[in-house]
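Q: Any chance you could fold what I've pasted below:
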Amino acid sequence: MKVSNPILKEAQAKMTKSEEALQRELGNIRAGRANASLLSRINVEYYGVETPLNQMAQISVPEARVLLVTPYDKSVLKDVERAILASDLGISPANDGSAIRLVIPQLTEERRKELAKQVKATSENGKIAVRNIRRDMMDQLKKSEKDGELNEDQLHDLEEQAQKVTDASIKSIDQITADKEKEILEG
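A: Sure thing, here's the model as predicted:
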């Protein structure tokens, strides 16, 4: 939806960022399928510096439930393996001397339902963020009217636009959530 008011534009940009943040956070939830974003939070000590794994290794998905981590520098293979073991992934790495394989275990029905609940809770936090942005936007619009920058009709029109922007963002969050739940439950 195209908006022209600067207050609405700023709020719309913030809402889009909230949607993107939700998508990133949901990407970290393991759905029984191999996904390179599962390793996005893992850092490896490389020459005394904590370095993100994805900057020092190629991460590929050769099969649906397998992640292949191939370090650019083979001398850090043991360090990468140690970092994966120390992470909260709960997956045991298999080191073949040149790369590390991570086999994502099949999820139980109970675990799928737990993950679906986690997705819903994370989604609700995204919606709360969007509603907070909407509240701030409405406050700014009312302040603009109070300061004489807007008349009552303009305020009413902008409030309607603000609601449409908010509804579109909530709908987008619902779609992101539905896609992730489907991925988890079908796994």
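Q: use CA for all of it now, contacts and neighbours both
A: Will do.
Q: and the residue nearest to the spatial centre of the chain, how far is that from Ile133?
A: Nearest to the centroid of the C-alpha atoms of the chain, with distances taken as C-alpha atoms, centre = their mean, sits Arg24, at 1.5 Å. Between Arg24 and Ile133 the computed distance is 19 Å (C-alpha to C-alpha, to the nearest Å).
Q: Could I get the buried residue list for the one helix or strand the residue nearest to the centre of the chain maps to?
A: Assigned by DSSP states H and E, Arg24 belongs to helix 6-27. Residues of helix 6-27 classed as buried: 7-9, 11-12, 14-16, 18-19, 22-23, 26-27 (neighbour count, 16 or more other C-alpha atoms under 10 Å).
Q: after the longest helix seen in the chain, next one along is what?
A: Assignment by DSSP state H gives helix 109-146 as the longest helix of the chain. Heading C-terminal from helix 109-146, the first helix or strand you meet, by DSSP H and E, is helix 152-186.
Q: I have a second one here; can you model it like the first so I can compare?
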Amino acid sequence: MANPVDLSKPEFEQVIERLDKELHNLRSGRANASMVEDLPVEAYNSTMALKSIASISSPDAKTIQIEAWDNNLVKDIEKAIISSNIGLNPNTAGTIIRLVMPPLTEENRKNMVKIVHQKAEQARIGVRKVRESVRESVAGDFEASRISEDEKFRLHDQLDKLVSDYNKKIETMADDKEKDVMTI
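A: Model (predicted):
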């Protein structure tokens, strides 16, 4: 029989990956292509991610450069950036759109830290949900006499250690992002 704790690791990893992506998309004062790569753009009569219709780069710490692969999409990309409320204004020259990152104010930095803590808490809730699911699975196996009581306690201990490790990982990620946001 497969160990339910081992089977849950991919679910825990999904929580961590989601947090990593969300934290990566938060503005920290440094230009990062991932901030805009998933912006929805109306192109070719459908909605597409920006990264699928343009190349995105960060030539320096304060600039994101977007080069549309099709001249006809430049206006659509500008419109998507403006309507996204990410606080950046496009500066267009031909097929190249530049987004210059304005410096974050102290108030903006503190708000960003609050958002970081909210995202970390959402991830901890995700970890708890996975833990509860595994605990229910173990309890069901015990009730059906598929595992012994000793095995149940061993699995609970193994699960608690795994949850603790993932919570530490979440805390480290949140602390790193907080330092990044607060660094001027």
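Q: Can you give me the TM-score here?
A: The TM-score (TM-score structural alignment, normalised by the length of the second structure) is 0.95; 184 aligned residues with a C-alpha RMSD of 1.3 Å.
Q: Summarise which helices and strands the helix holding Arg24 of the first structure is packed against.
A: If contacts are counted by 3 or more C-alpha pairs under 8 Å, 6 or more residues apart in numbering; DSSP states H and E, helix 6-27 of the first structure sits against helix 109-146, helix 152-186.
Q: what's in contact with it?
A: For helix 6-27 of the first structure, contacts defined as C-alpha atoms under 8 Å, 6 or more residues apart in numbering pick out 3, 37-38, 119, 122-123, 126, 129-130, 133-134, 137, 140-141, 158, 161-162, 165-166, 169, 172-173, 176, 180.
Q: Please pick out the residue of the second structure most distant from its centre.
A: Largest centroid distance in the second structure under C-alpha atoms, centre = their mean is Ser145 at 40.3 Å.
Q: Map Ile86 of the second structure across to the first structure for me.
A: By TM-score structural alignment, Ile86 of the second structure lines up with Leu89 in the first structure.
Q: Just confirm that match is within a helix.
A: No: counting by DSSP: H, G, I helix; E, B strand; the rest coil, Leu89 of the first structure falls outside a helix, being coil.
Q: and the gap between Glu107 of the second structure and Lys114 of the second structure?
A: 11 Å.
Q: And the two? Which one has more around it.
A: Using other C-alpha atoms under 10 Å, the more surrounded residue of Glu107 of the second structure and Lys114 is Lys114, with 13 against 9.
Q: which parts of stretch 82-90 of the first structure are buried?
A: Neighbour count says stretch 82-90 of the first structure has 83-84 buried, by 16+ other C-alpha under 10 Å.
Q: What is the neighbour count of Asn54 of the first structure?
A: The number of residues packed around Asn54 of the first structure, counting by other C-alpha under 10 Å, is 19.
Q: What's the match for Leu39 of the first structure in the second structure?
A: Checking with TM-score structural alignment, Leu39 of the first structure has Val36 as its match.
Q: Now its match. Nearest residue, chain neighbours left out?
A: Once flanking residues are discounted, Val36 of the second structure sits nearest to Leu50: 7.1 Å by C-alpha to C-alpha, 6 or more residues apart in numbering.
Q: how about that neighbour, what does it touch?
A: 36-41, 77.
Q: do that again at 6 Å, thanks
A: 37-39 (C-alpha atoms under 6 Å, 6 or more residues apart in numbering).
Q: To which residue of the first structure is it aligned?
A: That one, Leu50 of the second structure, aligns with Leu53 by TM-score structural alignment.
Q: now that match: how far from Asp139 of the first structure?
A: For Leu53 of the first structure relative to Asp139 of the first structure (C-alpha to C-alpha), the value is 43 Å.
Q: and Ser144 of the first structure, how far is that from Leu150 of the first structure?
A: Ser144 of the first structure is 6 Å from Leu150 of the first structure, by C-alpha to C-alpha.
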